[in-house]
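Trainee: Here's my sequence, what's the structure:
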Amino acid sequence: MFSSRLIRFSSRIIGIRRIQTSQSSYQSNYKWIPSAALIAGVGLATLSPMWCEDNHQDIIACREDELIEGVLKKVQVGNNPENFIVVAKVNGAVYAVSGKCPHYFLPLNPGYLDGYTLICPFHGAQFDIRTGELIGAPGQRSLQSFEARISNGNVVVKIPDSKVDQVSGATDSRRLVKRDPANNTSFVIIGGGAAGQAAAETLRKEGFTGKITILTKETILPYDRVPLSKAFKSDASLLRDQSFYDEYGIEVKTGAAVQQIDNKTKKIKLESKEEVPYDKVLVATGAAARVPGPLRRLAANVEGIYTIRSAADHHKFRTQVSNAKDVVIFGSSFLGLEAAASIKRSNPEVNVTVIDPDDAPLERVFGREIAQQILQSHALNGIKFVLGQSAKEVKTAEGRVSGVVYMHTEMIETKPREKEIKADLVLIATGAEIQTNLVPPSLLNADGSVKVNAHLQTVDPYIFAAGDIASFYSWLSEKQERVEHWQVAQDQGKIAASNMLGKGPIYASVPFFWTNQFLNVQFAGFSSGHDFTYTETREEGSPLKTGRITYFYKNGRCTGVAAVNWPGAIIRLRLALDRGLMPAKEELTAKTASYETIAQKVKQSSPCACTQKKGCCGGRK
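Mentor: I've put the predicted structure just below:
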């Protein structure tokens, strides 16, 4: 009869008695029951409430004095432990939002509050704690925001009845606008990946009501590419379903391979001979698998050779790997090692061997200590490595892969000899090739990348580029960079879209990426061209548990950091890089600086000048 509704009489809240059933540091878990007064029916017929609405419930989240300024607190709503919000106090005001990040539905309560920005601890998505709005990649959707107030020393959160059992869920941005048929301006996005899809949504969030067309050569709607090498138990998932594109008037043309951008006529020519006119275009075509010529020819004629750069590739490989006995992976890149870990996790009985001519995989990116720790974790999970050697031949039998031959040198030998290992599946993970053949040559660098300015605009003012193909100048590394990571692509897609509308933001974010290989490894910044590294270690006796942070320096400046088994570190270190708070390398080696001192500086620093007007980012953004 009374369920869990709060009824307020005069200035006193009654109707719910809060019973604390369990509590850990900064976490609440309450059951909600009617108070004795209401159960007895005391005064219900004669008392007149100040308000008594039927469409929401007021929930006491906690006492005000339980909240620590700038610290997130988890509060379960109802009896389902997966149904929770996070509440926080910032500058004296209280806020409440969904408890799970919409990206992969992981809990936000271990996250970090940087001013009004809530940062997901797992993959770095950023939200405005005041509104729930997504403000930084990865992800598409925003958090639900619930009205919160302080009453009689309690933090009271107002939750609509329709949401009370799903407070952890996500919502779409309230800023999205719909298509206006009277607006004939046409923006075209080439590519259905992270940058392209993020750009389309951003255009609508920024008030653009004209025509938006996404051209993708793939046969499905834009999807999440990140799990392609990380999970082989299910197919790729769509970023948005068709109903979203229909509602907001975004046309997605699948199977639309682009042949050429004619920037003289402002038309995009498709391989189907169709021409698509544009007012402005964003090129976000990404990269395809790099397959050595001999393997490409062999793969066309025999079964069992695959790449996994697309959803179609992933589906084909996934249907085969569950029946495989021996899988050989060419290449120890992120994709190759993530695939090795995923195969072994989902199919422990499968023999997995990684072959690579590089004898120190990932060392250039993560530094020696973390790279070796990653390889050790693979070995502990049964993955074999053939490093410093190249595959010489792929053996076949009856039109199918049967083995791989490589050159092997024993310690007591001086000449290499052939060695064959069994293989019924071969995965090619030998790198990627950016897809820019369709771009006017005058916009390309010598390496085929598209040169853009800080607004992600090319020298042609009507053509923008984002994601894997975009070559931009980084204030952090002080040189041209090109980054092939999902979070960077989404952020660049958003910036490019805003600049297609003439809004003027610049791309100045510190890049962030993660990789799952039995360990969760995170990286912020750049490590290319470094001339000094320093590694901070928390020994735990096992490569699967030991925590490490490696700092990368170039010309005396810290340009990047990698972290493994150090929860929350990369969030704070990324902010430190952005704000110029990293110590001199001499301070690290002398042990007068450490992660803890850096984190303390970040805590004491101000959020970005763009919102706080305090000059902390030097006007970059």
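
Trainee: When you work out contacts or count neighbours from here on, use the C-alpha atoms and nothing else.
Mentor: Will do.

Trainee: Off-centre distance for stretch 185-192?
Mentor: 23 Å (Cα atoms, centre = their mean, to the nearest Å).

Trainee: do stretch 295-314 as well
Mentor: 27 Å.

Trainee: can you list contacts of that stretch?
Mentor: 225, 228-229, 232, 235-236, 288-289, 316-317, 396, 399-401, 424-429 (Cα atoms under 8 Å, 6 or more residues apart in numbering).

Trainee: Among the residues you listed, name the buried ones.
Mentor: Listed as buried from the contacts of stretch 295-314 are 225, 228-229, 232, 235-236, 289, 317, 396, 400-401, 424-429; burial here means 16 or more other Cα atoms under 10 Å.

Trainee: Now, those that are in strands?
Mentor: 289, 396, 400-401, 425-428 (DSSP state E).

Trainee: Check the gap between Leu203 and Leu228 for me.
Mentor: Distance, Leu203 to Leu228, by Cα to Cα, to the nearest Å: 27 Å.

Trainee: Let's compare: structure for the following, please.
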Amino acid sequence: MDQESIVIVGAGLAAASTVAALRERGHAGPITLIGEESHLPYERPPLSKGFLQGNDKPEDFTVHDAQWYAAQEVTLRLGTAAISVETGKQQVMLADGTAVDYGQLVLATGSRASVGGDSPMPGYDLPGVHVLRTLEDAQSLREKLVEGAQVAVVGSGWIGMEVAATARQRGARVTVYSPSEVPLAKVFGERFGNHLLELHQSNGVDVRTARVQGIEQVDGHLQVLSDAGSSRADVVLLAIGAKPNLQLAETAGLEVDHGVVVDASLRSSNSKILAIGDIAQAFNTKLRAQLRVEHWDNAIRQGKLAAATLTGADASYDWLPYFFTDQFDLGMEYVGHNSPDDVSAVRGSMESGEFLLFWQDGEKITAAANVNIWDVNDRLRELVGKTVPAASLADPDIDLGDL
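Mentor: As a prediction, this is how the structure comes out:
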């Protein structure tokens, strides 16, 4: 098996993680990496954080340089879109008319920014209206986030709130159009959602509960049309979600639901094809559920798991989801998979800005987060799944190690 040709489609972090882990595990066969973007694989979190702020350069978050891929004898086919998979011939067909043979295929095609689903938002393609998914997107947006610019952020999810914070720190005037009264309440519950809302408001972000119906260009400016009225903007960011890129999987005839359905080893309904990263709806053995996770940590871990599967190791998707965010002076790490219930316990003072959060189902911990308290996330990961009274979780006199 270790001499088979392995082709990876989608040159992002998950793909780069797979390549590195394959070579570390001793796979000596050919590896081809195909990517629609012309860039070497890079990490995406800096696009809404350090790079957008002007602090990071692309080389700071490029996973490996060109010399590394050459030394690992990896064939790069960048700037070339894969358009279909011919499973009978075991070939990936490219937009330039060429075909790439594979022994094993890994689909890591990621997600694309939504512009409104099957019926795109009116005005989504006007000059000055942006999405944020690629390095080019971030470069274009960064040029517009200048002192005094009026920035409208449509959506109040992770990308929207992080960009709002970054734009405000760059001196822009920022309005966030949130479809719910409390941003991210569906993820965290209202208690911490309100904390984030107050953080933004205290830093001068105008957060409005409104649904945007479209964008128009009037007298050289953009006009955001919502059910709460219309407002002028110099630049608009559509941060209304992302959609997994499932087209290749569909051409291959794979089982697809909200993502590519894969087992705990990341194999799809076709034994020669794996799916990883944003597109993988994978069976998590710890949570006993199919999950599709769109975070940095998951891309790295699933890349390593794919390499283990491809080289014959007995490994499975057995870790808890993890993500992090930075907004103004708030830094947070979260681990677990909570129910939509509100926070059940807070250790420390939310007003002080340094605290731990716990979510529970009864007394069973389903998720935990550390806010501006570092080097504790591994311990929080160990606590998830345990049964602990909420009062003990909130008691700072009880060491985390004793829970």
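
Trainee: Among the ones in strands among the buried ones among the contacts of stretch 295-314 of structure 1, give me the pair with the biggest separation.
Mentor: Greatest spatial distance among those (Cα to Cα): Ala289 and Thr396, at 22.3 Å.

Trainee: what ranges do the helices span in the stretch 51-200 of structure 2?
Mentor: 66-71, 135-144, 158-169, 185-188, 190-202 (DSSP state H, counting those that start in this stretch).

Trainee: Figure out the length between the terminal residues of stretch 358-367 of structure 2.
Mentor: First-to-last distance for stretch 358-367 of structure 2 - Cα to Cα - comes to 6 Å.

Trainee: Next, the distance between the ends of stretch 57-72 of structure 2.
Mentor: Stretch 57-72 of structure 2 has an end-to-end distance of 25 Å (criterion: Cα to Cα).

Trainee: Would you mind listing the buried residues in it?
Mentor: Of the residues in stretch 57-72 of structure 2, those buried (16+ other Cα under 10 Å) are 61-64, 69.

Trainee: ok, so of those, who is nearest Val7 of structure 2?
Mentor: Tyr69 (14.2 Å).

Trainee: List the contacts of that closest one.
Mentor: 75-76.

Trainee: Quick one: map it onto structure 1.
Mentor: By TM-score structural alignment, Tyr69 of structure 2 lines up with Tyr245 in structure 1.

Trainee: Okay, its match and Leu38 of structure 1: tell me how far apart.
Mentor: For Tyr245 of structure 1 relative to Leu38 of structure 1 (Cα to Cα), the value is 48 Å.

Trainee: One more: Ser22 of structure 1?
Mentor: 25 Å.

Trainee: neighbour count winner among the two?
Mentor: Taking other Cα atoms under 10 Å, Ser22 of structure 1 and Leu38 do not tie; Leu38 has more neighbours (15 against 10).

Trainee: So what does Tyr223 of structure 1 match up with in structure 2?
Mentor: Match for Tyr223 of structure 1 (TM-score structural alignment): Tyr42.

Trainee: Now for that match: which residues touch it?
Mentor: 12-13, 58, 61-63.

Trainee: between those residues, which is closest to Asn270 of structure 2?
Mentor: So of the contacts of Tyr42 of structure 2, ranked by how close each gets to Asn270 of structure 2 (Cα to Cα), first place is Gly12, at 22.5 Å.

Trainee: Isn't the closest one up against Glu37?
Mentor: No - contact criterion Cα atoms under 8 Å: Gly12 of structure 2 and Glu37 do not qualify, at 9.2 Å.

Trainee: between these two, who's got more neighbours?
Mentor: Per other Cα under 10 Å, whichever of Gly12 of structure 2 and Glu37 has more neighbours is Gly12, with 25 against 18.

Trainee: count of neighbours near the nearest residue to the more buried one once chain neighbours are set aside?
Mentor: The spatially closest residue to Gly12 of structure 2, leaving aside those adjacent along the chain, is Pro41, at 4.6 Å (Cα to Cα, 6 or more residues apart in numbering). Per other Cα under 10 Å, the neighbour tally for Pro41 of structure 2 reads 23.

Trainee: Superpose on structure 2 and give me the mean offset of the helix of greatest length in structure 1.
Mentor: Longest helix of structure 1, by residue count under DSSP state H: helix 486-500. Aligned to structure 2 and superposed, helix 486-500 of structure 1 gives a mean residue distance of 0.7 Å (mean Cα distance after the TM-score superposition for structure 1).

Trainee: now for Pro244 of structure 2: what does it line up with in structure 1?
Mentor: By TM-score structural alignment, Pro244 of structure 2 lines up with Ile434.
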